[in-house]
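A.B. asks: Next comes the sequence, and after it the predicted model I'd like to discuss.
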Amino acid sequence: MRILIVQHANFINGSGGTEKICSFLANTFEAGGHEVIIGTNEKIAGKPVFPLSENIEVKNIYSENDGQIKFLPIYNYLGKNPLRWLSFKLEKKFAKAKNRKIIQDTGGEEKLYFHNLSARAVQWKKYIDGISPDVIITMSIGSLLEITYNNEYDIPIINSTNGRPDYDYSDILWYRPDYEMKLLEAAYRHLSGIQVLFESYRSYIPKSFTGKVFVISNPINGSDNTHFPSNQKDRHKVTHVGTLNVSCKQQDLAIDVFNALAASKPNWILEFWGEGKDFKLLKKKIKSLKLENRVFLRGFTDDPIRHMKEADIFIFPSKYEGFGLALAEAMSVGLPCLGLASCSGVNELILHKKTGYLADNNEQLQAYLSELMDNEVERNAIGGAGKEFILEKCSHSLIERQWIDLVDNFKQ
């Protein structure tokens, strides 16, 4: 069977959860004897971040002559040369003015959106008809919309949903204009099947979808090398892994909670692994609280599991998540974990006081963190239960079998 996996943007050079799952699916299907192509459409140079079998083709169908009306790129100068800063500022001002003119000449943002979407859909149709896949898997509803807008296929299309389904077609998390939300919701009618992460997520699928629903978790690598750091060591670690984005991941909340306990817990530190737009904001906060020797921004890591094994507690105070991949990985190595009860995804993985702690507010989060800091026996018990839960529900072998069974449903 020839399987086309479509991630229309961000796969090249992307290191997020969607890119990781896309690579996992490609490797799973290839190991199962299928021919696999990953298709993307983006003006970018680079390569996939996560390992792929050498037999998997990655095809970027982007073309300068694809009929799109393109904006001028806007760059920020990060250096210290005042002349270059001025040059970049003038270029940025010109680009913004030119882009406003493009929108005006096209007839507005909505008409420009439809024009470019149509151009990309034509490009996808030509490519897909040329390779004739047996099954198409889209990595988002945005990817589904791109390939199906004004197009019809006699090919089963399955969407891999890497978050809560309504995040994909609504404006719950960020602004989307009405016309885009209507298109995204309507795109579900093209699907033969959809994969969701939790049983409860079925209720967030729109009525436009009439295909089969498959509940399949994200895969988590099990660890046979769990390490529970001893109370005998000089310094203990609370850790967090994730993109530095306070509007979602709320690392600033983790700092506030730790700060309230820092004086009474002098042998504990807090560390963050990850990069993101809020690095400077968090660094400034750490400095303002005089926590430079207690709270650390460690930067990017290609081996988060190793750092989790060196830690004692995992704190994950996200406002929203689809699954919480870093949380599940922390649980898989036996780290006791804390999160917010209101956070989707997190409240599916953590069963309160069984596989971790779910706090209703900041005060509870602080109290639970303090409790875990003070009690190694409790850390070990909660961490062990969390590991058992994750490895039962999310093992690689289980998820691989479920996905192979899923595509077998659509053999023609």
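C.D. replies: Received, thanks. Note that this is a predicted model, so its numbers are computed, not measured. Numbers count the residues shown, from 1 in each chain.

A.B. asks: only C-alpha atoms for contact and neighbour calcs from this point on.
C.D. replies: Will do.

A.B. asks: Now do the helix or strand hosting residue 120: distance to the chain's middle.
C.D. replies: In this assignment (DSSP states H and E), residue 120 forms part of helix 109-131. Relative to its parent chain, helix 109-131 has a centroid offset of 25 Å by Cα atoms, centre = their mean, to the nearest Å.

A.B. asks: That helix - contacts with which helices or strands?
C.D. replies: The contact analysis (3 or more Cα pairs under 8 Å, 6 or more residues apart in numbering; DSSP states H and E) places helix 109-131 against helix 82-106, helix 141-148.

A.B. asks: ok, and here's another one to check against it:
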Amino acid sequence: MKLFLVYLAPFITSTGGAEKVCCDMANAMIERGHDVSILYCYGKSGTPFFPLDKKIQLCNLMALHPEKWKGQLEPKLPKTQKIIREVLRVASISWAHGWEEDYFGKLIRSDLTEMLQKEQPDIIVCNWPKEANYLINYVKTSVPVITRFHFGAQILALNSSPGSKRACSKSQYVSVLLQGDLTYLKKYIPDARGIVIPNAVPQYKEIQTVLCKEKAWYTIINIARLDKHSKRQHLLIEAFAKLSQKYPQWRVELWGSDWNKKYKKELEDLVAKYNLENRVLFKGVTHNVLEKNLAADIFAWPSAYEGFGLAMAEAMSAGLPVVAFRSCQAAREIVGEDCGILVSDGVNAFSKGLEELMANREKRVQMGASAKKSMRQYAPNKIWDAWDRLIMKERE
């Protein structure tokens, strides 16, 4: 079966969870005997941040006719189109997305058509609804399309453009990550054929964080891009500041891309305000997430919303207990009451949740062991076998 994984973004330069999942899926499908290509869209060709089997073909849409893009790294809206989009956004985010997608759909339609004719895939897996919109409504492909939601349907289905919603309705399936997503998918895109396939979470066998030993430093870790509205690392810093004097052997490590320089500066100023420069550390991007988790003691997850929370799940699989907000759907579904502390919204509640684990090593050990065990349900073989069955079902 020839699979075409579509990710129309700067795939090779991104270090986020969606890019990792795309690479993991491509590798897993190659192992199961499929022929796999990944279609991305960027002004330069290259290899992704995450490991990718050499048998997987990378197809760059912008490399098909580079003269068309005049040196751009990404397709961009003209200034007048941006103004119209932002005016529409005041009335409806969905309409704003629709305006933008209509422009890009017409812009890349011929290139997408040419690429499909060249590659001749049997199944297309779109990583976002807008990609399904381009392929189904603009290219009008007859190839079966499966559309993935890497983000919570509560937001993504609500704010998707009218064209993307129609494309989801025409897709063979729409794959969501959490059981709760099906409710929102049905609410906002009633005709979509929803199916729940969670993200695959690495299993580390007997490897586990060493939470029971005495240490010179104990570490609260967060692994996520620095993002003010979704990841909200400022809440972690504020919460830790309330505890820093009482627990002088504890520190915070923030791992992840600092693409939002303005927000990073806000975080640095916040750290300086509390004189925590030596105890709240900005560590950047890492290729070895497991190593960082194994050296930590608590995984802090102050996110407002997540598609799945893969970084959190990987930390749990390594044996770390979690502190997260109950209002985050992913945390509610993934973090059992014996695996971590779910708290109400607000800095004070998050601080109390952290302290509950910081003050009690035995609880950290017990919850860490439970967290590790609970991640077995997301073992890669189970998840990728589910995808393989779905793909083969379409072949039949």
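C.D. replies: In hand now; what should we look at? Here the structure is a predicted model, which is why all the values come from computation and not from measurement.

A.B. asks: returning to that earlier point: could you tell me where the next helix or strand after the helix holding residue 120 of the first structure falls in the second structure?
C.D. replies: Next helix or strand after helix 109-131 of the first structure toward the C-terminus (DSSP H and E): strand 135-138. Using TM-score structural alignment, strand 135-138 of the first structure lines up with residues 123-126 of the second structure.

A.B. asks: Return the residues in contact with residue 19 of the second structure.
C.D. replies: 11, 50 (Cα atoms under 8 Å, 6 or more residues apart in numbering).

A.B. asks: Now do the SS call for it.
C.D. replies: Secondary structure state of residue 19 of the second structure, per DSSP: H, G, I helix; E, B strand; the rest coil, is helix.

A.B. asks: How about residue 3 of the first structure?
C.D. replies: Assignment for residue 3 of the first structure (three-state DSSP): strand.

A.B. asks: Superposed on the second structure, what's the mean shift for stretch 22-29 of the first structure?
C.D. replies: When the second structure is superposed, stretch 22-29 of the first structure averages 1.0 Å from its matched positions, counting by mean Cα distance after the TM-score superposition for the first structure.

A.B. asks: same deal with stretch 120-131 of the first structure?
C.D. replies: Stretch 120-131 of the first structure sits 2.0 Å off on average (mean Cα distance after the TM-score superposition for the first structure).

A.B. asks: which residues touch that stretch?
C.D. replies: Against stretch 120-131 of the first structure from outside (Cα under 8 Å, 6+ apart): 61, 66, 68, 146-151.

A.B. asks: what's the burial count for residue 178 of the second structure?
C.D. replies: Residues within reach of residue 178 of the second structure, counting by other Cα atoms under 10 Å, total 23.

A.B. asks: re the thing from before, now restrict the contacts of stretch 120-131 of the first structure to buried residues only.
C.D. replies: 61, 68, 146-149 (16 or more other Cα atoms under 10 Å).

A.B. asks: any idea which of these is closest to residue 328 of the first structure?
C.D. replies: Distances from these to residue 328 of the first structure were compared by Cα to Cα; the smallest belongs to residue 146, at 31.1 Å.

A.B. asks: and the gap between the closest residue to the closest one other than its chain neighbours and residue 144 of the first structure?
C.D. replies: Distances taken as Cα to Cα, 6 or more residues apart in numbering place residue 121 nearest to residue 146 of the first structure, at 5.2 Å, with adjacent residues excluded. From residue 121 of the first structure across to residue 144 of the first structure, the span is 10 Å (Cα to Cα, to the nearest Å).

A.B. asks: now do residue 167 of the first structure
C.D. replies: For residue 167 of the first structure, the distance to residue 144 of the first structure - Cα to Cα - is 15 Å.

A.B. asks: Just want to know which of those two has more residues nearby.
C.D. replies: Set residue 167 of the first structure next to residue 144 and count neighbours by other Cα under 10 Å: residue 144 wins out with 25 against 18.

A.B. asks: is it true that that one touches residue 138?
C.D. replies: Yes: using Cα atoms under 8 Å, residue 144 of the first structure is in contact with residue 138, at 5.7 Å.

A.B. asks: shared neighbours, those two?
C.D. replies: With Cα under 8 Å, 6+ apart as the test, residue 144 of the first structure and residue 138 both reach 6, 159.

A.B. asks: circling back: for the buried ones among the contacts of stretch 120-131 of the first structure, give me TSV that also has distance to residue 316 of the first structure.
C.D. replies: Listed next are these as TSV, based on distance: Cα to Cα, whole Å:
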residue	distance to residue 316 of the first structure
61	38
68	41
146	34
147	35
148	37
149	38
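
A.B. asks: Which single one of the residues you listed is nearest to residue 281 of the first structure?
C.D. replies: residue 146 (35.4 Å).

A.B. asks: Return the residues in contact with residue 159 of the first structure.
C.D. replies: With Cα under 8 Å, 6+ apart, residue 159 of the first structure has these contacts: 137-141, 144, 191, 193-195.

A.B. asks: Aligned to it, what sits in the second structure?
C.D. replies: By TM-score structural alignment, residue 159 of the first structure lines up with residue 147.

A.B. asks: Next: residue 312 of the first structure.
C.D. replies: Aligned partner of residue 312 of the first structure by TM-score structural alignment: residue 297.

A.B. asks: Around that match, how many other residues sit close by?
C.D. replies: Residue 297 of the second structure has 27 neighbouring residues, counting by other Cα under 10 Å.

A.B. asks: Does the closest residue to it other than its chain neighbours belong to a helix, a strand or coil?
C.D. replies: Once flanking residues are discounted, residue 297 of the second structure sits nearest to residue 219: 5.3 Å by Cα to Cα, 6+ apart. Secondary structure state of residue 219 of the second structure, per three-state DSSP, is strand.

A.B. asks: Residue 349 of the second structure is in what secondary structure piece?
C.D. replies: Using DSSP H and E, residue 349 of the second structure sits in helix 347-358.
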